[in-house]
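1. Provided below are the primary sequence and the corresponding predicted coordinates.
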Amino acid sequence: MRIIMLTRHEQAAQVLPSASFLDSEVLCLSPVPSSYAAVEDADVVLVDATGDLTRARALCQLLSGPMDCPPILLVLQDGGAAVVQADWGASDFVLTGAAPAELSARLRLLRSRE
């Protein structure tokens, strides 16, 4: 599975510790326009929403709207789940404390919807 995470961190495990247990490598790219073309080659795109929820929402809306990218899995801290709405454009969300089995299952389900 090809997984891309749009984040300011260098490693996915810095945002989502259970990502280190995935069978697939997670390629981390900065959430800047020059990285957006790479998401077309992914099976699933993870968007790091642990810092700035407003920017994460705008990024999800851009990727799911005009860009028509693969399914988006939003990565949130506990409090962030209270504000996420359908109009964000994310296909699903996962909390940073999710167990490896949960993360893997969510990724498999998203990939099968593609």
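-> Good, I have the coordinates. Numbering: from 1, shown residues only.

2. all contacts plus neighbour counts: C-alpha atoms, from now on.
-> Fine.

3. quick one: the strands in this protein?
-> In the chain, the segments counted as strands under DSSP state E are 3-6, 26-29, 44-48, 72-76, 92-95.

4. next up, a second structure to put side by side with the first:
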Amino acid sequence: MEILLLTDGDEFEQPLSALRMFGHAITRGRLAGDARTECRGAKAVLVDGCTDLSAAREACRRLDVWVPSAVVLAVVNAEDFAAVDLDWHVDDVLVAAAGPSEAHARLRLALARRRQSIGNAMQFGDLVIYPDSYTASLADRDLDLTLTEFKLLNHLVQHAGHAFTRARLLHEVWGHEASRRTVDVHIQRLRAKLGVEHESIVDTVRGVGYMVPASPQPQLALTN
């Protein structure tokens, strides 16, 4: 599992680096500021709340938006344990004195709970769409889609095998009049985020418009 440690202090990273003995890959990002780039690809994030509870809380709340598929654990001093409330948007709380074995166990259990609660997530090959949070991941990588990009991808996948004209997509996805060029621009941006290896998920139908090929069939994502 790829684990990101969000901290501004070396003393936080040193004991948790022992998580590597469980086969985890450990990277580090800054607690303060925009850590969106560092978060990409992370399956789990440990947030340092030992020195600044307010900054840790804000970081956890941002992670809920940036990487909704990742599990997030707040790491705090024992005396601050009760300060972590629901508004932190974390999966679990870890006392700083805990060792890497407990951290590994809590991460594993948090990930299992997250998988069991994905609800109506839809899987299409390596692509997983989460309608409740308007997010999607591809090969365990968060796609960081805009709302319109998500709606476009979700619509095409739900109707895999059916070709859509630009006019029909404008009506069914945008819901208002716009230039047909708007569809082309969003398809181009969507393919860029899918990456060269997976851009063919959204195919061009010459003389018609766009479609997602019918195979593999969309299905509910597995919860185990």
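-> Received, thanks. It should be emphasised that the depicted structure is a prediction, and the values quoted were computed from it without experimental measurement.

5. adding distance to Arg57 of the first structure and mean neighbour count as columns, could you present the strands of the first structure in JSON lines?
-> Compiled in JSON lines, these are given as follows (distance: least, C-alpha to C-alpha, whole Å; neighbours: other C-alpha atoms under 10 Å):
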{"stretch": "strand 3-6", "distance to Arg57 of the first structure": "13", "mean neighbour count": "23"}
{"stretch": "strand 26-29", "distance to Arg57 of the first structure": "17", "mean neighbour count": "20"}
{"stretch": "strand 44-48", "distance to Arg57 of the first structure": "9", "mean neighbour count": "26"}
{"stretch": "strand 72-76", "distance to Arg57 of the first structure": "9", "mean neighbour count": "25"}
{"stretch": "strand 92-95", "distance to Arg57 of the first structure": "12", "mean neighbour count": "19"}
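
6. okay, those strands in a markdown table with distance to Ala37 of the first structure next?
-> Shown next, in a markdown table, are those (distance: least, C-alpha to C-alpha, whole Å):
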| stretch | distance to Ala37 of the first structure |
| --- | --- |
| strand 3-6 | 11 |
| strand 26-29 | 11 |
| strand 44-48 | 12 |
| strand 72-76 | 15 |
| strand 92-95 | 21 |
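
7. so which of those comes closest to Arg55 of the first structure?
-> Of all those, it is strand 44-48 that lies closest to Arg55 of the first structure, at 9.8 Å by C-alpha to C-alpha.

8. tell me what the closest one is packed against?
-> strand 3-6, helix 53-64, strand 72-76, helix 100-113 (3 or more C-alpha pairs under 8 Å, 6 or more residues apart in numbering; DSSP states H and E).

9. just put the ones you listed in a markdown table and tack on distance to Val47 of the first structure.
-> Conversion of these to a markdown table gives the following (distance: least, C-alpha to C-alpha, whole Å):
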| stretch | distance to Val47 of the first structure |
| --- | --- |
| strand 3-6 | 5 |
| helix 53-64 | 7 |
| strand 72-76 | 5 |
| helix 100-113 | 13 |
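
10. nearest to Leu22 of the first structure, out of these?
-> helix 100-113 (6.7 Å).

11. tell me how far the closest one is from the chain's mean position?
-> Relative to the centre of its chain, helix 100-113 of the first structure is centred 12 Å away, using C-alpha atoms, centre = their mean, to the nearest Å.

12. list the contacts of it.
-> Ser18, Ala19, Phe21, Leu22, Asp43, Val44, Pro71, Leu73, Ser91, Asp92, Val94 (C-alpha atoms under 8 Å, 6 or more residues apart in numbering).

13. from those residues, which two are the most distant?
-> Between any two of these (C-alpha to C-alpha), the greatest distance is 22.0 Å, for Phe21 and Ser91.

14. follow-up on the earlier one: which of the helices and strands packed on strand 44-48 of the first structure sits closest to Ala82 of the first structure?
-> strand 72-76 (10.0 Å).

15. so how far is Cys60 of the first structure from Val39 of the first structure?
-> According to C-alpha to C-alpha, to the nearest Å, Val39 of the first structure and Cys60 of the first structure sit 12 Å apart.

16. likewise Gln85 of the first structure?
-> Distance from Gln85 of the first structure to Cys60 of the first structure, by C-alpha to C-alpha: 11 Å.

17. what's the answer for Gln77 of the first structure, then?
-> Relative to Cys60 of the first structure, Gln77 of the first structure is positioned 16 Å away (C-alpha to C-alpha).
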